[in-house]
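J.: attaching a predicted model along with its sequence, questions to come.
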Amino acid sequence: MDLQAAEKRTKELHNLLNKYNYEYHVLDNPSVPDAEYDALLKELVDLEETFPALKTSDSPSQRVGGEILDMFQKVQHHSPMLSLGNAFNEADLRDFDRKVRQAIGDSFSYVCELKIDGLAVSLRYVDGLFELGATRGDGTTGEDITANLRTIRSIPLRLNEQVSIEVRGEAFMPKKSFEALNKAKDENGEEPFANPRNAAAGSLRQLDPRIAASRNLDIFLYAIGDPGETGVRSHSQGLDLLDDLGFKTNKERQRCASIEDVLQYVEGWQEKRPHLPYEIDGIVIKVDSLEQQDELGTTAKSPRWAIAYKFPAEEVVTKLLNIELSVGRTGVLTPTALLEPVKVAGTTVKRASLHNEDLIREKDIKIGDSVVVKKAGDIIPEVVNVLVERRTGEEVDFLMPTHCPECESELVRIEGEVALRCINPKCPAQIREGLIHFVSRNAMNIDGLGERVVSQLFQEKLIEDVADLYKLTYEQLISLERMGEKSVANLLNAINASKSNSLERLLFGLGIRHVGSKAAKTIAMEFGNMDKLANATREDLTAINEIGDKMADSIVAFFEQEEAAELIQELKDSGVNMEYTGARPVAAEESDSVFAGKTIVLTGKLEQLSRNEAKEQIELLGGKITGSVSKKTDIVIAGEDAGSKLTKAEQLGIEIWDEEKLLEELKG
């Protein structure tokens, strides 16, 4: 291929990849499979390597993270990034409304938006090309983090129009990405992030852009730096313009005619926020008209035409009764605070993770302290701080042991890790936790083998590894405490039934480091059986989408162990299935189902199916599930308490089903 032909093909690939990227990361409505995108991206990278002059700053290949930076440069924003004043209750919001009415009268409307808990950034485009991205900094000067922001796939590198514009947004880490990141940190004995906001900020302030690229960040754009230059006359029109240019905005926004509407919006999202796939910490309320915004003006720090309502963070005080230590299946020693039971955000909390020894020292936590407890992200209980002034002198320092509380092996702290770890492969706690993981719901799903029964079997030395589960007899089980004839019969039936599980459940159950349930299914579908996987090379594994170097190395290392080969052979001898028997999605053109080729949104609570079950069944019949309602949506399936997605579907005239209709169509 000569340079002219290569240049033509490169432009075609840019257009295709940008289109597919926008559909996937902004519309949540992909039109091609991941494999198609990956193949086109590889073709582009090969072309750019052959013809270096064709590699441009807006190329889709420039999202993986480039060279490590020496430092962040300071940059000036074209217009100030003002911070907002805060409201903490209804009275504060009514006071804000009163001041607005005093200044501009009664004829105006508000726009309410979710306040994303992330990192405010500014993006600068010149002639439609992404030129610069910066942190908020002090509002006038930020830090140049362009290289890191390029790795966020929902940020367009080229706009739909050749405009020069500076826009503002909130970069954030979705809950799933946050959970996966902290899980990996825990397994590696590293300090976990306290919340998604810190994780997002920490990711974007890395000097190595490849780290940011690995963190699966996202962004919502919420404003134009200087909207006057665009010709729009209202904030809501500005958001529509951002949509047209190819930016990702949050569709849960709402125009409100009165403060009563605002309060209703606030109350609604205070209830619905736990169900969002990202964290919000409040609601932003803005006067919609730009002319009225100018009339209201700003103070030195914040605009008079906008305010941020902050959701109350529920914190309570209780007593720390003791600190318990547990050894996980990777050997990491985790301290847990045992608390005097206390109600937090609607549930009774008795325990809170303390993560590691460093956190206990940093917060100066002693047994007997009065502590402030909250739920991180309204989900995970955590000790915020100690009320030192309430100490009586009877509090006791907590000392981490030097030896494993389960096997007495000396604990080690691996270089670069904050956690203490037991590295004895025969540590009973690690074996027991591995057994509990193996029988768990997402793994082999053996009903009746809960944590108590597994611990009992292990303590009685009836099982030492997972293969022993399939050698248990009626005589062994009937002798155990609280095990009657019916319980034993049910348990043996459940163990026997698990032998026919599809390969991905066994893979996940084996506890191979870094292999989660989703990756296990991807691997099982790709290789088909255990023998092929056991003989796979690192290159074979990394060729699969979603499988990175670390996971590939871990899988290869697992199968290289003689003990692993022996264990798998024992499982084979017991009749445990080693093949992938799960269903494979039907291509839309090969399905005669009503779902074939349709774009479907699930919203609200289903009674007879879980969301995952419904999604899986629809996809197997050739349907495509997306998370947001748009003109391209064919069907919205609405369960109980369906919210804004149902409302939008009604406005757009989209076909709406209830769960009964869904079940009827699934039966065919």
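T.: Thanks, I have the structure now.
J.: for the rest of this, base every contact and every neighbour count on C-alpha atoms.
T.: Noted.
J.: what's the distance between Asp288 and Glu659?
T.: Distance of Asp288 to Glu659, given as CA to CA, to the nearest Å: 38 Å.
J.: neighbour count winner among these two?
T.: Using other CA atoms under 10 Å, the more surrounded residue of Asp288 and Glu659 is Asp288, with 23 against 19.
J.: contact partners for the more buried one?
T.: Residues near Asp288 by CA atoms under 8 Å, 6 or more residues apart in numbering: 108-111, 234-236, 255.
J.: make it 10 Å
T.: 108-112, 233-238, 255-256, 305-306 (CA atoms under 10 Å, 6 or more residues apart in numbering).
J.: just give the closest residue to Ile555, not the sequence neighbours.
T.: Nearest-residue entry for Ile555: Ile512, 6.6 Å, with adjacent residues in sequence omitted and distances by CA to CA, 6 or more residues apart in numbering.
J.: please identify the helix or strand for the one you found.
T.: Following DSSP states H and E, there is no helix or strand that holds Ile512.
J.: so what's the residue count around it?
T.: By other CA under 10 Å, neighbour count at Ile512 equals 18.
J.: ok, now which ones touch it?
T.: Here Ile512 is in contact with 330, 520, 551, 554-559 (CA under 10 Å, 6+ apart).
J.: now tabulate these in TSV and tack on distance to Asn535.
T.: Formatted as TSV, the contacts of Ile512 follow (distance: CA to CA, whole Å):
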residue	distance to Asn535
Thr330	24
Ala520	16
Met551	15
Ser554	14
Ile555	10
Val556	8
Ala557	11
Phe558	11
Phe559	8
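J.: hold the first one in mind and look at this next one:
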Amino acid sequence: MVRQGSFVGQDRTVSSQNVEPQPVESPPVEPSAAERYVVLVELIQSYRAAYYNEDAPLVSDAEFDLLYSELETLEALHPQLVSNDSPTQVVGGDVSVAFAAVEHLARMYSLEDVFSLAELEAWLLKAAASVENRGGTAPKWLTELKIDGLAVNLLYRDGVLVRAATRGDGTTGEDVTHNVATIKDIPQKLHGSGFPAEVEIRGEVFIGSKDFLALNEVMVAAGKAPYANPRNTAAGSLRQKDAAETAKRPLSMFVHGIGAREGLTTATQSETYELLKSWGMPISPYYKVLDTLPEVMDFIAYYGEHRHDLIHEIDGIVVKVDDLATQRELGHTSRVPRWSVAYKYPPEEVHTKLLDIRVNVGRTGRVTPYAIMEPVLVAGSTVEMATLHNQDVVKAKGILIGDIVVLRKAGDVIPEIVGPVMALRDAQVPPVREFIMPTHCPSCGTELAPSKEGDIDIRCPNSRSCPSQLTERVAHLAGRGGFDIEALGYEAARALTAGHGPDPAENGGIIAPAGPGPLVSEAHVFDIAQLDLSGVMVWREKRSKGEGTGIFELTPYFYTKATAKKPSVPSKTTEKLYQELEKAKKAPLWRVLVALSIRHVGPTASRALATRYGSITAIAEALKAPNAREQLADVDGVGAIIAEALIEWFEVDWHQEIIAAWAASGVLMADAVDESVPKTLEGLTIVVTGTLPTLSRDEAKEAIITRGGKAAGSVSKNTSYVVAGEAAGTKLDKAEALGIPVLDEDGFLQLLANGPLLDAEPTE
């Protein structure tokens, strides 16, 4: 839903004749609608007060937006319900009595929010049409990130900061001058000259993502509860009664507009930004002036994927008409400007209940706590589990079992618990309790310990026989980076290695392996066809009309169910598994190296090792050399840490058994040498970024390595070329800033074939 202005007091259309406008009849208000209206107004007002005035939100942004949209819908259907104190009629929050109230010289408006790309497109087309109907040209769009912070208005007189205030209700804010004076980003006196005698500069105060993590580490070290999120911490910091306390918080600010501006002669918003920058004001590095709707959509898509790589948290993108004269022509409604809109990304943060914290044992023995939560919809999918990394992270986040927690889906992929909702902790039934890290492996019972002195992580040292570690290693070797065996997913790996545990209905709905299964070592993974899989059973939830019943039953995993007419036989998926295992035996060496689960050795290092040595035998021989560590570390893409991990792995007897068993089963442990591939890129370092038309990122990197070049992951002054596809992002920007040649795919293919042509210009 697009948030529009008030439905009260809007002009009604009249004909060109001089007649009185006829009243518009509204549908009668049903008692249930009126009752719901009162409930919504009270709820939203209480949630706003907690958010703006107490900096302690009781619901997530997504839940608030749903309630607000419901209220707008009710008011659209029944405009006679709308009261002057409706949340749709006011801007921001009330002014706290703890601070002096000050009036802004020019009103501070909220932004109109849209929640889908279709709504954004409709808004932009409507705004563009309005401009063109007024005789203007198609507008340019200043597009920038919507900082999740606190809006502040800075008043400068003769270039000196005389007052700082929060937005408040848009007309009157809270005087926070002394606190704002502690923020290093904000100049007490404007640089240069030419500024108006009186000017209001507006922006957003925030705490950077890295600074927030560091702040919480200090809090936990001092035995205090960590802060829940950067936005509320920034707001609370700015409202400290003692400015000395505010000075202890790592507050920052980016400015994004001007209120009262008499005497200012800039013609565009972007020109104004550059002027503010020349005055010493902090300007966001994340804005662009775009000409077309597709460019705006690309901007949104890019930062949707990279929103957690930024200086600060964001919750959307703001699009503004860049031309200031056009902004003035379009004007404002009672609440929002008609020349700017905020697109809000699908909600990444929601609230849910933390039911329990359990631990998982990974393929290297690392024991990782994970959260079990009441299922909740976030960023388009239902989430009920999230990793907690290690016991120190659990402590640092300050979460207790039973808390209502803030859940975020980082990068729209990985669920992450941000922290507890402290305001709701005391009301939880049963009472919250602390998580205690286990002392023994939940899978095999072995005592847990750090692998090395000083390690934060604790591990199960029973690497060879621990069922959980074996499950993870088998799933890993079959993954896309390893042998890429589609029919051997995680569930199949668990069925093969760990068997079935207790009835999930008696285990909190968790399917827990018991171990061991028919596969007792990954050394025999290519001999699965010779194992008896007919008795391998797994728990499946019974379903009724497509819904889970909570009742589980044991069913065969690799074989079909026997009936009176048909015996149990291998399923089609199992037959496919046998075929894929045979195909995997011909995998290139780098995939074999990834599949061995050598710590720190991923696809990049594996490709580099395969290119340098060509076979497992050659790698093993290199490890016997007196200077093996130095030789391995010198291989591009390897380094000292991976070299040490390789040496340690090959020294273990049962690891050698895996190599021998795979070779005996027919796995190719060496790459065929293709002498026809010329070493055209020797001595060159090349970075591939963005999406190329025909080559995948891995294919491009492999082409570089096989021709003797180094496929680097970051741009530096030592980079020879950058190969850039669509949505290349910051790596392309850095290459251009450093003057590094940039190639498209055609130019890259020419480079692969011919090497660098000294007299040729690089393709831009």
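T.: Received it, and whenever you're ready, just let me know what you need. From a predicted model like this one, the values you see are computed outputs, not experimental measurements.
J.: what residue of the first structure is the furthest out?
T.: Using CA atoms, centre = their mean, the residue of the first structure lying farthest from its centre is Glu475. It sits 45.9 Å away.
J.: the strand or helix carrying that residue vs the second structure, average distance?
T.: Per DSSP H and E: Glu475 of the first structure is located in helix 474-478. Aligned to the second structure and superposed, helix 474-478 of the first structure gives a mean residue distance of 3.8 Å (mean CA distance after the TM-score superposition for the first structure).
J.: next structured bit after that helix?
T.: Moving toward the C-terminus from helix 474-478 of the first structure, the next helix or strand (DSSP H and E) is helix 485-498.
J.: list the contacts of that following helix.
T.: By CA under 10 Å, 6+ apart, the list of residues contacting helix 485-498 of the first structure reads 439, 443-449, 469-480, 482-483, 505-506, 574-577.
J.: the residue nearest the centre of the first structure in helix, strand or coil?
T.: Nearest to the geometric centre of the first structure sits Lys176, at 1.6 Å (CA atoms, centre = their mean). At Lys176 of the first structure, secondary structure determined by DSSP: H, G, I helix; E, B strand; the rest coil is helix.
J.: and the gap between it and Ala649 of the first structure?
T.: Applying CA to CA, the value for Lys176 of the first structure to Ala649 of the first structure is 26 Å.
J.: just the buried ones from the contacts of Asp288 of the first structure?
T.: 109-112, 234-238, 255-256, 305-306 (16 or more other CA atoms under 10 Å).
J.: list the helices and strands whichever helix or strand Arg124 of the first structure is part of packs on?
T.: Element membership for Arg124 of the first structure, per DSSP H and E: strand 119-126. On a contact count with 3 or more CA pairs under 10 Å, 6 or more residues apart in numbering; DSSP states H and E, strand 119-126 of the first structure meets strand 129-135, strand 141-143, helix 146-149, strand 165-172, helix 196-204, strand 218-224.
J.: what about these, which gets the closest to Lys183 of the first structure?
T.: helix 196-204 (12.8 Å; CA to CA).
J.: quick check: angle from that closest one to strand 165-172?
T.: Helix 196-204 of the first structure and strand 165-172 meet at an angle of 120 degrees, taking axes from the mean of the first three to the mean of the last three CA atoms, to 10 degrees as the criterion.
J.: hang on, Gly236 of the second structure packs against Thr246?
T.: Yes - under the criterion of CA atoms under 10 Å, Gly236 of the second structure makes contact with Thr246 at 8.8 Å.
J.: out of those two, which sits in the busier spot?
T.: Taking other CA under 10 Å, Gly236 of the second structure and Thr246 do not tie; Thr246 has more neighbours (22 against 18).
J.: still on that earlier bit, quick one, which of the helices and strands packed on strand 119-126 of the first structure is packed in tightest?
T.: Greatest average neighbour count among those goes to helix 146-149 (a mean of 25), per mean count of other CA atoms under 10 Å.
J.: so that one matches what in the second structure?
T.: Here helix 146-149 of the first structure fails to align to any part of the second structure, judged by TM-score structural alignment.
J.: run a quick neighbour tally on Val525 of the second structure.
T.: Around Val525 of the second structure there are 20 residues (other CA under 10 Å).
J.: wait, isn't it in contact with Ala663?
T.: No - if you go by CA under 10 Å, Val525 of the second structure and Ala663 don't touch, sitting 11.8 Å apart.
J.: for the stretch 151-300 of the first structure, which segments count as helices?
T.: Secondary structure of the stretch 151-300 of the first structure by DSSP state H, counting those that start in this stretch: the helices cover 175-187, 196-204, 209-214, 235-245, 259-272, 290-296.
J.: what angle do strand 218-224 and the second one make with each other?
T.: What separates the directions of helix 196-204 of the first structure and strand 218-224 is an angle of 90 degrees, with the same axes, to 10 degrees.
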